[in-house]
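Enquirer: build me a structure from this.
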Amino acid sequence: MDSSHVSALQLKHAGLERQIHEELSRPMPDLTVIQSLKKRKLRLKEEIVRC
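Expert: Got it, this is the predicted structure:
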């Protein structure tokens, strides 16, 4: 896999991390949204590791 693809995946991963942090900092965080974001983040991490 080329490094630009890995870089794109890492950017998406960082974006999801930011979204999770933003949701957690809200007064009433939506746990289903957080769970969904964490699953997407994990899938991206697994794909990055495979590359």
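Enquirer: for the rest of this, base every contact and every neighbour count on C-alpha atoms.
Expert: Noted.
Enquirer: which helix in the chain runs the most residues?
Expert: helix 3-24 (DSSP state H).
Enquirer: another one to check against the first:
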Amino acid sequence: MENSHISALSAKHAGLEARIKAETSRPMPDDILVASLKKQKLRVKEEMGGRH
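Expert: Model (predicted):
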């Protein structure tokens, strides 16, 4: 059960990273969106670290 939760968090983390990269590669990235995505990614990373 624990590994599946970490796997799900890892997938979510990777998805957020991809969205951040896609947004920042646009000609006029939405800085507020990027900041929000980065905060979400950090929360996921913290949760992954707290589960080990």
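Enquirer: the longest helix of structure 1 vs structure 2, average distance?
Expert: Taken over the aligned residues, the distance from helix 3-24 of structure 1 to structure 2 averages 0.2 Å (mean CA distance after the TM-score superposition for structure 1).
Enquirer: next secondary structure element downstream of that helix?
Expert: helix 31-50 (DSSP states H and E).
Enquirer: next, the distance between the ends of stretch 20-37 of structure 2.
Expert: 7 Å (CA to CA, to the nearest Å).
Enquirer: buried residues in that stretch?
Expert: Of all the residues in stretch 20-37 of structure 2, those buried under the rule 16 or more other CA atoms under 10 Å are 20, 23, 34, 37.
Enquirer: now, the most widely separated pair of those?
Expert: Taking CA to CA as the measure, the buried residues of stretch 20-37 of structure 2 span a maximum distance of 9.8 Å, between 23 and 37.
Enquirer: what residues does the aligned residue in structure 1 for residue 33 of structure 2 make contact with?
Expert: For residue 33 of structure 2, the aligned residue in structure 1 is residue 33 (criterion: TM-score structural alignment). Listed by CA atoms under 8 Å, 6 or more residues apart in numbering, the contact partners of residue 33 of structure 1 are residue 23.
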